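> Have a look at this fold, sequence not included:
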């Protein structure tokens, strides 16, 4: 996936949510604990975070930077912020050397960050649409591309429905509803290379029972790594108070209980994705 996919995902979000900025965005976004407003701010936060990773290329954690959105910002203002952050993420993979790697619970290439940005945008647009009682689904083409890049072991079927199932947002016939998940940060080429060296199974996953460096057991039952505390909470500017948009967790060594969208988050803590792409638990 590349910068054009990021642009297309943000365009789809704006096309869907732009005409609905006068609706009540204080309602919950689907099954998430966040409101529609908070969820949109979270999208901007993650797009900015992914762009920052590719620009700075850190090797051991996320940058100590958080997007903050003023509580007085309207839904239209938040979407403008998402547009800006999406533009930054689009520019990052467009100009980055394919060999560039940046930290996301291990090394991740530009196509991985682009795919994560597309997934965050489309999936949370779906969440917000549900909160606003609008019938909308992620497009099939981008959904298939995200599955190919982040979920190579996904079952066959309609790509949109499969993506929703992979991320705990839907059901598939004959399969249990997922309560945790993990996207692959490595590219298909890297997974194939490691397989040829004997370090991976033919499907590209770790051999059953082998622990990753992040302390997550991969294989039949993927266990999410506990989230970590953000190094930056809300920031106060001269223009007034701001609120930290929910975003990626950072590797600071200070762990806390894993995130659950059905549980309110403590003040000063920035909730966000866990191991690999965005492993999480859903509320039933």
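Arrived safely, thanks for sending. Fair warning: this is a prediction, and the values are worked out from it, not measured in the lab.

> C-alpha only now, for contacts and for neighbours.
Will do.

> Now residue 52: closest residue in space that isn't a chain neighbour?
Excluding its sequence neighbours, the residue lying closest to residue 52 (Cα to Cα, 6 or more residues apart in numbering) is residue 63, at 7.3 Å.

> Count the neighbours of the one you found for me.
By other Cα atoms under 10 Å, the residues close to residue 63 number 17.

> For residue 101, see how far away it is.
Shown here: residue 63 relative to residue 101, a distance of 14 Å by Cα to Cα, to the nearest Å.

> again, but for residue 25
Spatial separation of residue 25 from residue 101 under the definition Cα to Cα is 37 Å.

> same thing with residue 53?
9 Å.

> and what of residue 155?
Remark: distance between residue 155 and residue 101 (Cα to Cα) = 28 Å.

> doesn't residue 123 fall inside a helix?
Yes. Checked against DSSP: H, G, I helix; E, B strand; the rest coil, residue 123 lies within a helix.

> pretty sure it is touching residue 138, no?
Yes. Counting by Cα atoms under 8 Å, residue 123 sits close enough to residue 138 to count as a contact (7.0 Å).

> need the helices for this structure, in chain order.
Listed from the start of the chain, the chain has helices (DSSP state H) covering 3-17, 36-56, 75-95, 110-131, 140-150, 159-166, 188-196.

> Could you dump these into JSON lines with distance to residue 29 and mean neighbour count added?
Below are the helices of the chain laid out as JSON lines (distance: least, Cα to Cα, whole Å; neighbours: other Cα atoms under 10 Å):
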{"stretch": "helix 3-17", "distance to residue 29": "13", "mean neighbour count": "20"}
{"stretch": "helix 36-56", "distance to residue 29": "5", "mean neighbour count": "25"}
{"stretch": "helix 75-95", "distance to residue 29": "13", "mean neighbour count": "21"}
{"stretch": "helix 110-131", "distance to residue 29": "4", "mean neighbour count": "25"}
{"stretch": "helix 140-150", "distance to residue 29": "20", "mean neighbour count": "19"}
{"stretch": "helix 159-166", "distance to residue 29": "15", "mean neighbour count": "22"}
{"stretch": "helix 188-196", "distance to residue 29": "33", "mean neighbour count": "15"}
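
> before we go on, here's another structure to hold up against the first:
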């Protein structure tokens, strides 16, 4: 996947969330134990961290870039990127958009052969772009459930994300398949997953 896929995904999420910026984002995010606010912070944090992983000229393949992180509450997400809740939902959206731009710009800037650590296995710029797309698509599903927001992303984004990070999953309706692959629902003949990972390994060619 490319930086354009990521930029498009972030823009779609930003537009959808902007339409409900006046709602209470402290509502639970779907089936998660996080609030909608925390989930958008988590999306922002993922985008930032993926950019950070690709940033060094010689990244580690065995550990994260050593930015500090913390939790604001027990059970909340472990994050580097936070926004003061007093600043409001629109400030959080600006941070989300900024972090998306950071990752997209980094994907374009680094050599395509550069690889860096991820807990599911080392990946390259294309892989990290795809991870960013998946994090935004599926966590928007969680936030949308919490806020009563319609969210059905374009099929081509889902198809490309599945092809890049879930190459062994049989083809099907791309959005429900991506939700199933990330532990969010069932498909005919496929029970819900209790655990899951993606495959960000470097692809030939």
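Done, it's in. Everything quoted here is computed from the prediction, not taken from an experiment.

> So after superposing, what's the score?
For these two chains in superposition, a TM-score of 0.89 is obtained (TM-score structural alignment, normalised by the length of structure 2); 190 aligned residues with a Cα RMSD of 1.2 Å.

> related to what we said a few turns ago, the residue nearest to residue 52 of structure 1 and residue 135 of structure 1: what is the separation?
Shown here: residue 63 of structure 1 relative to residue 135 of structure 1, a distance of 36 Å by Cα to Cα.

> Pick out the residue closest to the middle of structure 2.
When structure 2 is reduced to its mean C-alpha position, the nearest residue by Cα atoms, centre = their mean turns out to be residue 135, at 1.7 Å.

> what lines up against it once you look at structure 1?
Residue pairing (TM-score structural alignment): residue 135 of structure 2 is matched to residue 120 of structure 1.

> Residue 64 of structure 1 pairs with which position in structure 2?
Aligned against structure 2 - with TM-score structural alignment as the criterion - residue 64 of structure 1 pairs with residue 66.

> correction: residue 74 of structure 1
Pairing criterion TM-score structural alignment: the partner of residue 74 of structure 1 within structure 2 is identified as residue 88.

> And for the residue nearest to residue 63 of structure 2 when sequence neighbours are not counted, the neighbour number?
For residue 63 of structure 2, the nearest residue in space outside its immediate sequence neighbours is residue 117; the separation is 5.8 Å by Cα to Cα, 6+ apart. The number of residues packed near residue 117 of structure 2 is 19, by other Cα under 10 Å.

> can I get the helices of structure 1 in TSV with distance to residue 237 of structure 1?
Converted to TSV, these look like this (distance: least, Cα to Cα, whole Å):
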stretch	distance to residue 237 of structure 1
helix 3-17	27
helix 36-56	17
helix 75-95	17
helix 110-131	27
helix 140-150	37
helix 159-166	38
helix 188-196	43
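
> Which one, of those, ends up nearest to residue 67 of structure 1?
When those are compared for distance to residue 67 of structure 1 using Cα to Cα, the nearest one is helix 36-56, at 5.1 Å.

> Surely residue 44 of structure 2 is in contact with residue 99?
Yes. Under the contact definition of Cα under 8 Å, residue 44 of structure 2 touches residue 99, with a separation of 5.6 Å.

> Would you enumerate the residues in contact with the nearest residue to the match of residue 135 of structure 2 once chain neighbours are set aside?
If you skip the residues right next to it in sequence, residue 120 of structure 1 has residue 43 as its closest partner in space, 6.3 Å away by Cα to Cα, 6+ apart. Each residue near residue 43 of structure 1 by Cα atoms under 8 Å, 6 or more residues apart in numbering is listed here: 82, 120-121, 124, 247.

> tell me which of these are still there in structure 2?
With contacts defined as both residues aligned by TM-score structural alignment, their matches' Cα atoms under 8 Å, 82, 120-121, 124 are the ones among the contacts of residue 43 of structure 1 whose aligned partners also touch in structure 2.

> and of these, the nearest to residue 69 of structure 1?
Looking at those and their distance to residue 69 of structure 1, the nearest is residue 82, at 10.6 Å (Cα to Cα).

> Surely the closest one is in contact with residue 39?
No. When contacts are counted by Cα under 8 Å, residue 82 of structure 1 is not listed as touching residue 39 (10.8 Å).

> residues touching residue 20 of structure 1, list them.
Going by Cα under 8 Å, 6+ apart, the list of residues near residue 20 of structure 1 is empty.

> Check the gap between the aligned residue in structure 2 for residue 146 of structure 1 and residue 3 of structure 2 for me.
Residue 146 of structure 1 maps onto residue 161 in structure 2, with residues paired by TM-score structural alignment. Residue 161 of structure 2 is 13 Å from residue 3 of structure 2, where distance means Cα to Cα.

> Over to residue 135 of structure 2?
In this structure, residue 135 of structure 2 lies at 14 Å from residue 3 of structure 2, with Cα to Cα as the measure.

> Likewise for residue 32 of structure 2?
Using Cα to Cα, one gets 28 Å for the distance from residue 32 of structure 2 to residue 3 of structure 2.

> likewise residue 190 of structure 2?
For residue 190 of structure 2 relative to residue 3 of structure 2 (Cα to Cα), the value is 32 Å.
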